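[1] quick one: sequence and predicted model below, then my questions.
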Amino acid sequence: MFSLQGLLVLLMSITHLSQAHLIPHFRSNATEQEVIAPGPIITRRASPSNSVFAHFMVGFTANYSVSSWENDIALAKAKGIDAFALNLGPDSWQATQVSNAYTAAMNQGFQMFLSFDMTAWPCQASSDANPIRQFISGYSGHPQQVNIDGKMLISTFSGESCPFGTGDVNTGWFNTVKANLPPTYFVPALFVDPATFGGYSAIDGVFNWNGAWPMSNDDINFAGDQPWINGLGGRTYMAGVSPWFFTHYGPNSFNKNWIYRADDWLWATRWEQLIQNRDQVAFAEVITWNDYSESHYVGAIDGVQPNSQSWTNGFDHQGWLDLMSYYITAYKTGIYPTITKDRVFLWGRLYPAAADSPDPVPRPNNWQWTQDYLWAVVLMQSPGSVTLSCDANSQTFNVGAGLSKLKLPLTTSCSVSSKIVRNSVTTVQFSPPGFNFNTTPPSYNFNAFVAASPP
């Protein structure tokens, strides 16, 4: 996750931001917390379950209006997203944008919950808890707030090193999000050994952020989720699901320059794993709706980019949304939806992983973990043939009804196209504009180019 403190310094340098006041319904009536010993762990399972959330970076919304939020909400809602997890930092303008988000959610019949980015919030002193408690008090009871078992859902990014002036992290979080507050359902993303979850009685569950990608040069598998589920002892497991990861900041910037392995249809494969194990996965959180800095956005490219334009502009990811919607239906219901039209979903990098470039920022770390392929998922009403092409490089596959995952190696500069044929009739002819593989990259851009045939 991108450090919001560092990011906001950057944003302030490129955008004139006004320091807005806290919104009217945001109450600051939280009192200084006492050090209260947490009680024993209670086995619990979230109800309702199998909801889908999307992680939303408030730090990139400095120029948003309520209508901007409404546009994102309308799109997310149409694709099956139930709520945005609002990743927020401590700046007052972000509080204003959170207010706008909840207002837009009310207008659109959508939901929100707070996810505190603990790479930005101070959390060592007991007084550091006060602004977080104010947020919780301010949005408790809001009609668009996500509630689980009658309790306000609260999450974080990180927070495993936050004692809030107490002797340990568990007590610190209990005093911050539980003590003398309206009931909360606390599901943070803690980067700790899941075998230690028994010592965290303050949590109602955990969000497994890094479970969204393989952390090595391997395909993703659900075996990596099992220690988290086991460690929670019946408490809520929220799984991460993501299509991609690439960030490319040099040593003179934020010094973040690596990929995680997204080969072998990560977006599709991860969803299939969550669907197959949906009885163990209470919630799925999409990483992310709008984090351009790490290339895993699925919403429109909007807002204020954190100097990620060089690898984000021209790389729209909304082609992933309808495929996501197909999987969300299956995750929520346990039944894959009926396919009513043949569709092709295509994605891949535009440049060879090993090719040299004049880019002053080096090739990203872990670049060896990816191969040069066109990745395709097709939805078929009935059996037929699918042809994937990049100019003269072409391969035809005979596939059955339903969903199939296909790939085509990319070796020379060429333009991507695809075709579905059934009974000698072409049902889909799709050549996405701009999907051009180039063996002489102008930069080390490992972002995905994504396209979907028309619905």
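    Perfect, thanks for sending it. Residues are numbered from 1 along each chain as shown.
[2] use CA for all of it now, contacts and neighbours both
    Will do.
[3] just checking, Ser325 touches Gly80?
    Yes: the pair Ser325 / Gly80 is scored as a contact, 5.8 Å apart, by C-alpha atoms under 8 Å.
[4] so Phe345 is in which element?
    Assigned by DSSP states H and E, Phe345 belongs to strand 343-348.
[5] how about Val304?
    Going by DSSP H and E, Val304 is not in any helix or strand.
[6] then Asn445?
    Using DSSP H and E, Asn445 sits in no helix or strand.
[7] show me where the stretch 301-450 of the chain has strands.
    Remark: strands assigned in the stretch 301-450 of the chain by DSSP state E, counting those that start in this stretch are 343-348, 373-380, 384-390, 393-399, 402-409, 414-422, 425-430, 436-437, 449-452.
[8] centroid residue for this structure?
    The centre of the chain sits closest to Ile287, judged by C-alpha atoms, centre = their mean, with a distance of 0.9 Å.
[9] run the chain-centre distance for the longest helix seen in the chain.
    As assigned by DSSP state H, the longest helix anywhere in the chain is helix 92-108. Between the centre of helix 92-108 and the centre of its chain there are 19 Å (C-alpha atoms, centre = their mean, to the nearest Å).
[10] and the comparison structure, right after this:
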Amino acid sequence: MRLFYTLAILSWGATKAHAQVVCAHFMAANAQTYSEKDWKNDISLAKEAHIDAFALNMAHSDVSNKSLTMAFDEAQAQGFKLFISFDYAGNGSWPIKDTINLMDQFKDHPAYFKYESRPVMSTFEGASSRDWPKIKNETDSFFIPDWSSLAPNAANKTFVDGLFNWAAWPTGPSRMNTDADHAYIDALNGRPYMMPVSPWFYTNMPGFGKNWVSRGDDLWYDRWQQVLDLQPELVEIISWNDYGESHYIGPLRDKAFGAFSVGKAPFNYAKNMPHDGWRKFLPYVIDQYKNPNKSIAITKEDVVTWYRLRPKNACNTGGTTGNSKSQGVKEYPPSEIVEDKVFYSALLNSTADVVVEIGDKKVNGKWANVPDGGRGLYHGSVPFDNSVGEVRVSIARNQKEIASIKGKAITAECPDDNKGMQNYNAWVGAGNTLSLSLRMSSFLAILVVAVVELGLF
């Protein structure tokens, strides 16, 4: 039996010659006013979440060398990696000399991410440019572009080392599937696939011609389960700080909200809508992805919840559609895309009960998804229908509470600040519990105090 297990490990290792990597799409334009402290904080938080690198999305003339230099130096100090993703959609195509010069400036930096000993270079679109073979050759880059405007077979050029797929969201009122992932994997035929993972999508920026919502709901849970099943060579989280598309998992920063003005958004739908809770279980799922044959320890049982703050029909749509014809997919009314539910995931060593309270309504929740063996990530939801009030999600085992979250209130009121429009962004909260080791330490500390006060020591 032991020999069989050893052979299985060796066989798996033979098919996965490279360490698997998780990066996060980072809008470098939103960091134009970053201080060293800001870069330090973002990189530190990403490392805590077990993210390996930031893919620095940059439109032409969008980012200063001063900001990039701070970023690379701070990444080196923390043992983190960065690589450039050239955005050819934001401000059009980059002049070839500028693309090459920027790669040459940073590709040899100790913090630059390399794959197969070559600096990784990615894109957001740019499929029509004929410059890439020359750019790749002159910079000796490992080229993994996102050319999702093309079908996978068409994007799979001979000079491409791998492909990144931007299609991280369902195209209708359904949960996410892996059809697009399999199409990329088949087209690449053994070359690396960078799989997209995203928790949400909502944008209302008429200045950029964008105003649609995709189904998020169960997406953050579903997509990581699909990563665990498919085991791609690379994963890119969309995104760390794209507030304008509502799929950020990094911290809210007022100084990084400039896109709402430039994009002529009718209101700032990211303000006071934290998504930090979506990082809570990343260390566990990323470690599980990288070590599929290893049991990952759970030292802290906890819960995360997310939901919209208003019933889907409470406010006017603001012209928002469900999906967008501009993306080549069928449009729906937003009310057919989003669900009026409180979603929750819990990391548990064994099954437990979940209770959701909305105002004076209390519901015993159920688990729609249970990990094999009963240990790991659980997921479920309860409808909030027309219930309003403060939200509380709690997890208990044998009638003893393990973790809980007191969340922002759900309301049917449409604030003037939003011009009466629905905010389709999510509010995300995470529970506050002590790790098992800290619980034991606290118990021992109380025991010592009691012993001393009783004169037994």
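    Yep, it's here. Source: prediction; values computed, not measured.
[11] right, and the strands of the stretch 301-450 of the first structure - which one's nearest Gly138 of the first structure?
    strand 449-452 (39.4 Å; C-alpha to C-alpha).
[12] where in the second structure does the closest one fall?
    Using TM-score structural alignment, the residues of the second structure aligned to strand 449-452 of the first structure are 427-430.
[13] before we move on, the earlier item: which helices and strands does the very next helix or strand once past the longest helix of the first structure pack with?
    Per DSSP H and E, the first helix or strand lying C-terminal to helix 92-108 of the first structure is strand 111-117. Secondary-structure packing of strand 111-117 of the first structure (3 or more C-alpha pairs under 8 Å, 6 or more residues apart in numbering; DSSP states H and E): strand 83-88, helix 92-108, strand 151-157.
[14] what's the mean distance for strand 111-117 of the first structure versus the second structure?
    Mean deviation of strand 111-117 of the first structure from its aligned counterpart in the second structure after superposition (mean C-alpha distance after the TM-score superposition for the first structure): 0.5 Å.
[15] Provide the aligned range in the second structure for that strand.
    Strand 111-117 of the first structure corresponds to residues 81-87 in the second structure, going by TM-score structural alignment.
[16] how distant is that stretch from the center of its chain?
    17 Å.
[17] ok, and what's touching that stretch?
    The contact list for stretch 81-87 of the second structure, computed with C-alpha atoms under 8 Å, 6 or more residues apart in numbering, reads 52-60, 72, 75, 93-94, 99, 103, 111-113, 119-126, 145.
[18] same thing with stretch 21-37 of the second structure?
    Contacts of stretch 21-37 of the second structure (C-alpha under 8 Å, 6+ apart): 51-59, 62-64, 67, 70-71, 74, 233-242, 255-259, 286, 290.
[19] could you report the neighbour count for the nearest residue to Ala346 of the second structure once chain neighbours are set aside?
    Distances taken as C-alpha to C-alpha, 6 or more residues apart in numbering put Val303 closest to Ala346 of the second structure, at 4.2 Å, once the chain neighbours are dropped. Residues near Val303 of the second structure, counting by other C-alpha atoms under 10 Å, number 29.
[20] counterpart of Val303 of the second structure over in the first structure?
    Checking TM-score structural alignment: Val303 of the second structure goes with Val344.
[21] Ala270 of the second structure too?
    Using TM-score structural alignment, Ala270 of the second structure pairs with Thr312 in the first structure.
[22] residue contacts, that match?
    The contact partners of Thr312 of the first structure, by C-alpha under 8 Å, 6+ apart, come to 292, 295, 447.
[23] select from these the one having the most neighbours.
    Within these, most neighbours by other C-alpha under 10 Å means Tyr292, with 30 neighbours.
[24] wait, it touches Val304, no?
    No: using C-alpha under 8 Å, Tyr292 of the first structure makes no contact with Val304, being 9.5 Å away.
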